[in-house]
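Student: sequence? don't have it. structure:
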């Protein structure tokens, strides 16, 4: 986060320099976790336009709210990497850095003279993290794709379908975050640990498609022994009444996950049904009750059941506030919004609570000129 370099900072990554060439979601979220742990992250952006996320809706003042959330606390520099002078500036930044993050297609950084092979000659301690859809090697390495493509090709969309047999659209970018951002952060931490012993960095090949396969552990376990799952047939993909979503009388939904026998017995007792109940029997019992009445009955019963909340309801939950998940903020000229609640233990996070996302270099210069004009 922007701070005095002389500040007494006990964050675990304090003093580490990160150069981030990535845009959109996977790389920026990974480097956001690095900056929250104390690293100095410099975001390299295209002159004039910057990261595409800057233009995305909704707006937070003059900038995209998504960009603000993902780039809180970072610095920014505008460089045209196809320009030899700017490419040389980028090279200098990289050889002075501890960590480099990029998510171009394989070969792009090499054509720009910024490959791991080239940079590691001058900076053998550099940890060079490449995030791509399919990895640095293999027949799909150069294919253009997005999150939906990665989870489709990894088999995930085949596991749960609608009543018409069509796969359902995931509500979140599973591969970008779970297959890209988190594995990148995790492997960067491992590389930093290894560097303490070897004194050398390495090249990390992070493939988002590869990394969503473990999420399907249940289906894979069956498949590996010759029992490939049918759509909606697995224990956690619709095949059991113990892991399902049921509609209440007032049109809300109960997420029921009483997998273990003790939880299942408790739910069946509350609903007044036998333990041999199937989906239809559970659904019929739940549909007899309004959501408030149902949750009142379930309160304190140890049944692993929850009412499906809207995102607004989730953020208003007293538990979220008790945990302090929204205590940090992103600031700009228009005000303050909560920062992303990140998967970092509080004792490893930088103490600064509120920080801005970086302005694009050219925009900053224009504001400085305008301000100077106002003062004349």
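Tutor: Good, I have the coordinates. The shown structure was predicted, so the numbers you read here are calculated from the model rather than taken from an experiment. Numbering: from 1, shown residues only.
Student: contacts, neighbours, all on C-alpha from now
Tutor: OK.
Student: buried residues in the helix ranked longest in the chain?
Tutor: In the chain, ranked by residue count with DSSP state H as the criterion, the top helix is helix 182-198. For helix 182-198, the buried set under the neighbour-count rule, 16 or more other C-alpha atoms under 10 Å, comprises 182-185, 187-188, 191-192, 195.
Student: secondary structure class for residue 270?
Tutor: For residue 270, the assignment made with DSSP: H, G, I helix; E, B strand; the rest coil gives helix.
Student: again but with residue 204, I slipped
Tutor: Classified using three-state DSSP, residue 204 is strand.
Student: chain neighbours aside, what residue packs nearest to it?
Tutor: residue 129 (4.7 Å; C-alpha to C-alpha, 6 or more residues apart in numbering).
Student: so the one you found is in which element?
Tutor: Per DSSP states H and E, residue 129 falls inside strand 127-132.
Student: which other helices and strands contact that strand?
Tutor: strand 99-102, helix 182-198, strand 202-207 (3 or more C-alpha pairs under 8 Å, 6 or more residues apart in numbering; DSSP states H and E).
Student: could you rerun that using 7 Å?
Tutor: Strand 127-132 is packed against strand 99-102, strand 202-207, with contacts defined by 3 or more C-alpha pairs under 7 Å, 6 or more residues apart in numbering; DSSP states H and E.
Student: rewinding a little: give me the neighbour count for the residue nearest to residue 204.
Tutor: Counted with other C-alpha atoms under 10 Å, residues neighbouring residue 129 total 24.
Student: can you pull the contacts of it?
Tutor: Neighbour list for residue 129: 100-102, 184, 203-205 [criterion: C-alpha atoms under 7 Å, 6 or more residues apart in numbering].
Student: which of these ranks first by neighbour count?
Tutor: Top of the contacts of residue 129 by neighbour count (other C-alpha under 10 Å): residue 184, with 27 neighbours.
Student: residues in contact with it?
Tutor: 30, 129, 206.
Student: redo these as JSON lines? Include distance to residue 151.
Tutor: JSON lines is the format used below for the contacts of residue 184 (distance: C-alpha to C-alpha, whole Å):
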{"residue": "30", "distance to residue 151": "20"}
{"residue": "129", "distance to residue 151": "22"}
{"residue": "206", "distance to residue 151": "15"}
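Student: between helix 182-198 and the strand holding residue 129, find me the angle.
Tutor: Interaxial angle, strand 127-132 versus helix 182-198 (axes from the mean of the first three to the mean of the last three C-alpha atoms, to 10 degrees): 160 degrees.
Student: structure B:
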């Protein structure tokens, strides 16, 4: 037997910027991000905007056109600025992905060009996937416009669409060239979208940082009154912790451990069972409540700690229970099937993050379904 062994390392690096009014003529950040990539001359740009963002900011396409004209020595806007459907529906087929690939071909977008996505997490996921498979990888810039995408999904390295009725079944790990968090987009969010992203901050605080958790508790009145300073502080810390985790040893999730998915196994299933009538962040809040209650029932958390988490979620306006948690078909709780689907998505053994105390997660490799159903009953009674 003969063997040729090859081993190599590829360094990935990207920055997450925080700004306001990114396409204001006097804000040179976007131009500088492009100019600092080491290339020479103009860079071709293809923009895609979430339709919800376009409706809330109707002058955005014109602003982008004027901005690119102002800095035409670097920015070469190609084709029309596209508007695509926002929300999870845009990920439920490959229609938009194929349209983007056609545009890449038609507009002459190459591996030294940029696809710029402006929108919520679902649009960023879909566009990022298209960018990753076009020419085996076109440079991609994310401009997240929701709390959830600015503090979690938009600052990560994952892209994908839903297939076979399963969330993110088809996707890639492809870091963006840069992420630009523009706080001005948050001012027009619906209250559900403002609130939904806070659940991801609660999640990461519960498993990693008790001080951050306490800060969120203290800031509840400010967050409920849409105080921008409190929200920007929350987004920055949450994004910082997610980015730190990516560099922690398994950025492309080669193993079975995914600690930042605390509360997510049931959240993903809830989204599917409700046909995405509840938003991802709302489903995550319920998933956090469920796994925190399970942790309490298994003797890992005190009753006082359990109540503190439940009270925080409810004080922020989250529901901690949905009737879909109790759906049963042929004697099987459908939500429990989410455990198996979660394991299949990662491969290997089942790995679920629980809480051993506030601010400290604990990974387990089995779930007592009887106790989990009891936890569902607890939440139902609330």
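Tutor: Great, that's in hand. Since the model is a prediction, treat every value here as computed from it, not as a measurement.
Student: now the TM-score, please.
Tutor: In this superposition the chains share a TM-score of 0.26, using TM-score structural alignment, normalised by the length of structure 1; 173 aligned residues with a C-alpha RMSD of 7.2 Å.
Student: mind checking how far the residue nearest to residue 204 of structure 1 is from residue 67 of structure 1?
Tutor: To residue 67 of structure 1, residue 129 of structure 1 is 21 Å away according to C-alpha to C-alpha, to the nearest Å.
Student: what about the strands in the stretch 101-250 of structure 2?
Tutor: Shown for the stretch 101-250 of structure 2, the strands assigned by DSSP state E, counting those that start in this stretch span residues 114-119, 139-144, 158-163, 166-173, 178-182.
Student: what does the stretch 251-376 of structure 1 give?
Tutor: Secondary structure of the stretch 251-376 of structure 1, counting by DSSP E, counting those that start in this stretch: strands at 253-256, 305-307, 329-332, 335-338, 354-356.
Student: burial count for residue 215 of structure 2?
Tutor: Residue 215 of structure 2 sits with 14 neighbouring residues when counted by other C-alpha under 10 Å.
Student: let me fix that, I meant to ask about residue 19 of structure 1.
Tutor: Around residue 19 of structure 1 there are 26 other residues, counting by other C-alpha under 10 Å.
Student: circling back: nearest to residue 282 of structure 1, of the contacts of residue 184 of structure 1?
Tutor: Nearest to residue 282 of structure 1 among these: residue 30, at 41.7 Å, using C-alpha to C-alpha.
Student: could you report the neighbour count for the closest one?
Tutor: Residue 30 of structure 1: 23 neighbours (other C-alpha under 10 Å).
Student: tell me which element it is part of?
Tutor: Per DSSP H and E: helix 26-36 holds residue 30 of structure 1.
Student: state the next helix or strand along the chain beyond that helix.
Tutor: With elements assigned by DSSP H and E, the helix or strand that comes after helix 26-36 of structure 1 is strand 40-45.
Student: list the buried residues in the helix or strand hosting residue 223 of structure 1.
Tutor: According to DSSP H and E, residue 223 of structure 1 maps onto helix 217-224. Under the neighbour-count criterion of 16+ other C-alpha under 10 Å, helix 217-224 of structure 1 has 219-220 buried.
Student: against which helices or strands is the very next helix or strand once past that helix packed?
Tutor: Following helix 217-224 of structure 1 in sequence order, the next helix or strand is strand 244-247 (DSSP H and E). Under the contact criterion of 3+ C-alpha pairs under 7 Å, 6+ apart, strand 244-247 of structure 1 touches strand 253-256, helix 279-286.
Student: mean neighbour count, the ones you listed: which tops it?
Tutor: Burial of those is given as mean neighbour count (mean count of other C-alpha atoms under 10 Å); strand 253-256 ranks first at a mean of 20.
Student: the closest residue to residue 342 of structure 2 other than its chain neighbours: neighbour count?
Tutor: Residue nearest to residue 342 of structure 2 in three dimensions, not counting chain neighbours: residue 265, with 5.8 Å by C-alpha to C-alpha, 6+ apart. Residue 265 of structure 2: 24 surrounding residues under other C-alpha under 10 Å.
Student: now do residue 127 of structure 2
Tutor: 31.
Student: give me the nearest residue to it, chain neighbours excluded.
Tutor: Nearest residue to residue 127 of structure 2 in three dimensions, chain neighbours excluded: residue 117, at 6.5 Å (C-alpha to C-alpha, 6+ apart).
Student: and the one you found, how far is that from residue 180 of structure 2?
Tutor: Distance of residue 117 of structure 2 to residue 180 of structure 2, computed by C-alpha to C-alpha: 10 Å.
Student: shared neighbours of the two, anything?
Tutor: 142-143.
Student: the two: which is more packed in?
Tutor: Taking other C-alpha under 10 Å, residue 117 of structure 2 and residue 180 do not tie; residue 117 has more neighbours (27 against 24).
Student: check the contacts of residue 129 of structure 1 and tell me the two furthest apart.
Tutor: Farthest apart among the contacts of residue 129 of structure 1 - using C-alpha to C-alpha - are 100 and 205, which lie 12.3 Å from each other.
Student: correct me if wrong: residue 203 of structure 1 contacts residue 127.
Tutor: Yes: at 6.2 Å, residue 203 of structure 1 and residue 127 qualify as touching, with contact defined as C-alpha atoms under 7 Å.
Student: how about the helix or strand that the strand holding residue 129 of structure 1 is followed by: buried residues?
Tutor: With elements assigned by DSSP H and E, the helix or strand that comes after strand 127-132 of structure 1 is helix 147-153. Within helix 147-153 of structure 1, the residues that count as buried by 16+ other C-alpha under 10 Å are 147-148, 150-151.
Student: export those as a markdown table, with columns for distance to residue 279 of structure 1.
Tutor: Formatted as a markdown table, these follow (distance: C-alpha to C-alpha, whole Å):
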| residue | distance to residue 279 of structure 1 |
| --- | --- |
| 147 | 32 |
| 148 | 29 |
| 150 | 31 |
| 151 | 28 |
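Student: picking that back up, residue 88 of structure 1 is nearest to which of the strands of the stretch 251-376 of structure 1?
Tutor: strand 354-356 (28.2 Å).
Student: what's the closest one packed up against?
Tutor: strand 329-332.
Student: quick one: buried residues of the strand it packs on?
Tutor: In strand 329-332 of structure 1, counting by 16+ other C-alpha under 10 Å, buried: 329-332.
Student: now for it, which elements pack on it?
Tutor: strand 335-338, strand 354-356.
Student: quick one: closest of the ones you listed to residue 315 of structure 1.
Tutor: Evaluated with C-alpha to C-alpha, those place strand 335-338 nearest to residue 315 of structure 1, the distance being 10.5 Å.
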